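Engineer: Pasting a predicted model and its sequence here:
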Amino acid sequence: MKRLGFLSFGHWSPAVGSPVPTAAEGLLQSIDLAVAAEEAGVDGAYFRVHHFARQQSSPFPLLAAIAARTSRIEIGTGVIDMRYENPLYMAEEAAATDLISGGRLQLGISRGSPEPALNGAAAFGYRPGEGETDADMARRHTTVFRRAITGAGMVPADPNHMQGGHTGMLPVEPVSPGLPERIWWGAGSRATAVWTAEQGMNLMSSTLLIEDTGVPFDQLQAEQIHLFHEAWQKAGHAHAPRVSVSRSVMPVVDDEDRRYFGLRGQTDQHDQVGMLDGTRSRFGKSYIGEPDKIAAALAADRAVQAADTVLLTVPNYLGVDYNAKLLGNMVQHVAPAAGWR
């Protein structure tokens, strides 16, 4: 059985006629979509996190609100940019959200993606140390965060505190059991996937890899997943790993779908190769068309078959009603035909 989730980029726009005209609508519709997704049988609701943009920027209030409105669906991120995070405060927020959800939080974190801000993390007060890169700083923050969510002591107790009697190291509170095994790293390369496995984090791989060997995207990503599993086994971690991949999938079943995606379905059917941050990168193709044809293509996608979780990147800018219909079509038509359920 394969888990099926959605990944929302959280866009909102004040443009005339926009179904998501304000930040408030973006948040409230995200909650409604998660509720509708759970009712449709979808397994996960995940959200991108971007700063200095009209998108979701503070995930924990949103995830806690979804947790309070749902009972089964996994809730998560894909991904939080760890350059921006205070690791101890994030540990408190993550644990509280996980407790509210009853242990359903699946937290995707990483170095982050290209952003509109120049030195955005520095504006938040975080700068790499001497000899560090931005990626080094993100990993350093991650190390502190992951230690904190285990309940480890993080700061010496003050023996002169008015309540007195405390000695040793104090943990941040609350602590949510099981959360350390539900941390995912967004890896954009095969080498980073190996590092992810060595650290004992789950692997989250998107529709973009910051490398290109000339083979189709799904084959390159399947190799990334294989190397992750090899490294995990070699590291000897006690718990089983999970792997997710993202895909842009648009079933075309009625005139509304054809109006939005019919033309794109005729042109956007191949991988793309380009430069990103000075690195030759490969972007995965979209899956657009009739449900049976999409199902057959997904069944032949090597990385999709190697992953236990598939995250569908939904066009949230089209509004909650359209996206609820899209997810319903995936559950009813595409997933069974692809052999996922």
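Structural biologist: Noted; the coordinates are in hand. Residues are numbered from 1 along each chain as shown.

Engineer: all contacts plus neighbour counts: C-alpha atoms, from now on.
Structural biologist: Fine.

Engineer: and whichever strand in the chain runs longest, how far out from the chain's middle?
Structural biologist: Counting residues, the longest strand found in the chain (DSSP state E) is strand 74-81. Centroid displacement of strand 74-81 relative to its chain, using Cα atoms, centre = their mean, to the nearest Å, is 4 Å.

Engineer: Next SSE downstream of it?
Structural biologist: Next along the chain after strand 74-81, taking DSSP states H and E as the criterion, comes helix 87-101.

Engineer: what's that next one in contact with?
Structural biologist: Helix 87-101 is contacted by residues 60, 63-64, 67-68, 71, 104-105, 141-142, 144-146, 148-149, 172-176, 179 when judged by Cα atoms under 8 Å, 6 or more residues apart in numbering.

Engineer: picking that back up, packing partners of the longest strand of the chain?
Structural biologist: Other elements packing on strand 74-81 under the criterion 3 or more Cα pairs under 8 Å, 6 or more residues apart in numbering; DSSP states H and E are strand 44-47, helix 59-69, strand 105-110, strand 183-186.

Engineer: Using ChimeraX, define a selection of the buried residues within the contacts of helix 87-101.
Structural biologist: Buried residues among the contacts of helix 87-101 (16 or more other Cα atoms under 10 Å), as a ChimeraX selection:
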select :60,63,64,67,104,105,141,142,145,146,148,149,172,173,175,176,179
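
Engineer: buried sites along the helix or strand that contains Ile225?
Structural biologist: Using DSSP H and E, Ile225 maps to helix 217-235. Across helix 217-235, burial judged by 16+ other Cα under 10 Å covers 217-218, 220-229, 231-232.

Engineer: and the angle from whichever helix or strand comes after it to strand 74-81?
Structural biologist: As assigned by DSSP H and E, the chain's next helix or strand after helix 217-235 is strand 243-247. Between strand 243-247 and strand 74-81, the angle comes out at 80 degrees (axes from the mean of the first three to the mean of the last three Cα atoms, to 10 degrees).

Engineer: Distance to Gln332 for the helices and strands packed on strand 74-81 - can I get that in a markdown table?
Structural biologist: Below are those laid out as a markdown table (distance: least, Cα to Cα, whole Å):
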| stretch | distance to Gln332 |
| --- | --- |
| strand 44-47 | 16 |
| helix 59-69 | 23 |
| strand 105-110 | 25 |
| strand 183-186 | 28 |
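
Engineer: one more structure, for comparison:
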Amino acid sequence: MKRIGFLSFGHWGPGEGSRTRTARDALLQGIELAVAAEELGVDGAYFRVHHFARQQASPFPLLAAVAARTSRIEMGTGVIDMRYENPLYMAEEAAATDLISGGRLQLGISRGSPEPARDGAAAFGHVPADGETAADMARRHTAVFRRAISGAGMAEAEPRYAGGGSGLLPVQPHSAGLGQRIWWGAGSRASAVWTAEQGMNLMSSTLLTEDTGVPFDQLQAEQIARYRQAWAGAGHQHEPRVSVSRSVLPIVDDEDQRYFGLSALREKRDQVGVIDGLVARFGRSYVGAPDAIAAELAADAAVLTADTLLLTVPNQLGVDFNAKLLGTVVRHIAPAIGWAP
């Protein structure tokens, strides 16, 4: 079954035309867009996490609010930077949010991406141990977090306050099944293989930190194939999920043309650049008439092989605009890639 969700970066600021001028605007509109998306039949509401920026930063209050206002739609992140996280506190927050949602939480996590702060994780009190890199620290935090949400004991009991008991106490609350709904944001073929070996779902975005000269969708499809092969080899007992992200901007009226008409002319190809010192390939945007986009997505190798497509939305254009965008995708584009309500 193919699922479709939206991915909001949660931008806010006083720019021209912005309908999210404050953080409150961005948060409340994120909730309202999730409600509208559920009414349209969309399967997921996902939010990017960035620190020290005018974007969403603390996802769990937002996700819990979405959970309380909806009944069917998944809610999740794409992605939480694990360099910044206290794993046990995050385990408490994640379990509580998942319980409120009735088991609909899908948590995308990763080692993080380039950011405005020079060493933001250190400002949060997290510094790599001797011999560790920041990426190592993120994976260490991830291992502790996943152990905590599994219900494993994490802290020695104090017999005076534990009814005379001893041993290790688990983090509370615990939400059964959450452990199978953790996704890792993998930016390369090698990290996708590691993700499979760890038993996490794969979240692949609109850029890969490598370039072999082939089109982005083909490189991403190869990444997904290697992930699934590694998953099978690891012997995990449940089926994994795989998501890809795409910028999909259908033009159906004068308003769309004003915002995206130029993009339709200049964003038809992949982009190759350098990020964190690595050559990276960035996926193209899909801009234009809905039937043309449908045909292009139906030929996208990675979209076809993934089970979940996340649509990056221009959140600063407001709830009504983005609900219109999602409605166009649901009615005129999504059926071409095998999605059905």
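Structural biologist: Perfect, I can see it now. These numbers come from a predicted model, not from an experiment.

Engineer: what's the TM-score here?
Structural biologist: Put the two chains on top of each other and the TM-score (TM-score structural alignment, normalised by the length of structure 1) is 0.98; 340 aligned residues with a Cα RMSD of 0.8 Å.

Engineer: related to what we said a few turns ago, how big is the offset of the longest strand of structure 1 relative to structure 2?
Structural biologist: By mean Cα distance after the TM-score superposition for structure 1, the fitted strand 74-81 of structure 1 averages 0.2 Å away from its aligned residues in structure 2.

Engineer: against structure 2, where does that strand fall?
Structural biologist: Aligning strand 74-81 of structure 1 against structure 2 (TM-score structural alignment) gives residues 74-81.

Engineer: try stretch 129-139 of structure 1
Structural biologist: Against structure 2, stretch 129-139 of structure 1 falls on residues 129-139 (TM-score structural alignment).

Engineer: Now find how far off-centre the matching stretch is within its chain.
Structural biologist: Centroid separation for stretch 129-139 of structure 2 versus its chain: 22 Å, with Cα atoms, centre = their mean.

Engineer: Sort out which residues of that stretch are buried, please.
Structural biologist: Ala134, Met137, Ala138, Arg139.

Engineer: Check stretch 22-37 of structure 2 too.
Structural biologist: By neighbour count on 16+ other Cα under 10 Å, the buried set for stretch 22-37 of structure 2 is 23, 25-27, 29-37.

Engineer: Max pairwise distance over these: which two?
Structural biologist: Largest separation among the buried residues of stretch 22-37 of structure 2 by Cα to Cα: Ala23 and Ala37, giving 20.8 Å.

Engineer: and the residue most central in space within structure 2, how far is that from Tyr161 of structure 2?
Structural biologist: Nearest to the mean C-alpha position of structure 2, by Cα atoms, centre = their mean, lies Gly78 at 1.7 Å. Separation of Gly78 of structure 2 from Tyr161 of structure 2 (Cα to Cα, to the nearest Å) stands at 39 Å.

Engineer: And for Tyr227 of structure 2?
Structural biologist: Distance from Tyr227 of structure 2 to Tyr161 of structure 2, counting by Cα to Cα: 46 Å.

Engineer: Glu38 of structure 2 now?
Structural biologist: Glu38 of structure 2 sits at a distance of 45 Å from Tyr161 of structure 2 (criterion: Cα to Cα).

Engineer: Just want to know which of these two has more residues nearby.
Structural biologist: With neighbours defined as other Cα atoms under 10 Å, Glu38 of structure 2 and Tyr161 compare such that Glu38 has more, 19 against 8.

Engineer: mind checking the SS state of that one?
Structural biologist: Judged by DSSP: H, G, I helix; E, B strand; the rest coil, the three-state class of Glu38 of structure 2 is helix.

Engineer: my guess is it meets Arg72, correct?
Structural biologist: Yes: Glu38 of structure 2 is in contact with Arg72 according to Cα atoms under 8 Å; the separation is 7.1 Å.

Engineer: before we move on, the earlier item: just so I know, which of the helices and strands packed on strand 74-81 of structure 1 lies nearest Val243 of structure 1?
Structural biologist: strand 183-186 (8.5 Å).

Engineer: with structure 2 superposed, average distance for the closest one?
Structural biologist: In the superposition against structure 2, strand 183-186 of structure 1 averages 0.1 Å from its aligned positions (mean Cα distance after the TM-score superposition for structure 1).

Engineer: which residues sit against that strand?
Structural biologist: 78-79, 106-111, 196, 201-206.

Engineer: ok, and the most crowded of these?
Structural biologist: So for the contacts of strand 183-186 of structure 1 (other Cα under 10 Å), the most neighbours sit at Met204, 29 neighbours.

Engineer: For it, give me its contacts.
Structural biologist: Shown in contact with Met204 of structure 1 (Cα under 8 Å, 6+ apart): Gly78, Gly108, Trp184, Trp185, Gly186, Ala187, Val243, Ser244, Val245.

Engineer: and Phe150 of structure 2, how many residues sit next to it?
Structural biologist: For residue 150 of structure 2 the amino acid is Ser, not Phe. Neighbours of Ser150 of structure 2 using other Cα under 10 Å come to 19.

Engineer: Can you tell me how far it is from Gly108 of structure 2?
Structural biologist: Taken as Cα to Cα, the span from Ser150 of structure 2 to Gly108 of structure 2 is 17 Å.

Engineer: And Arg160 of structure 2, by the same measure?
Structural biologist: For Arg160 of structure 2, the distance to Gly108 of structure 2 - Cα to Cα - is 39 Å.

Engineer: Looking at the buried residues of helix 217-235 of structure 1, which one is closest to Gly328 of structure 1?
Structural biologist: Nearest member of those to Gly328 of structure 1, counting by Cα to Cα, is Asp218, at 25.1 Å.
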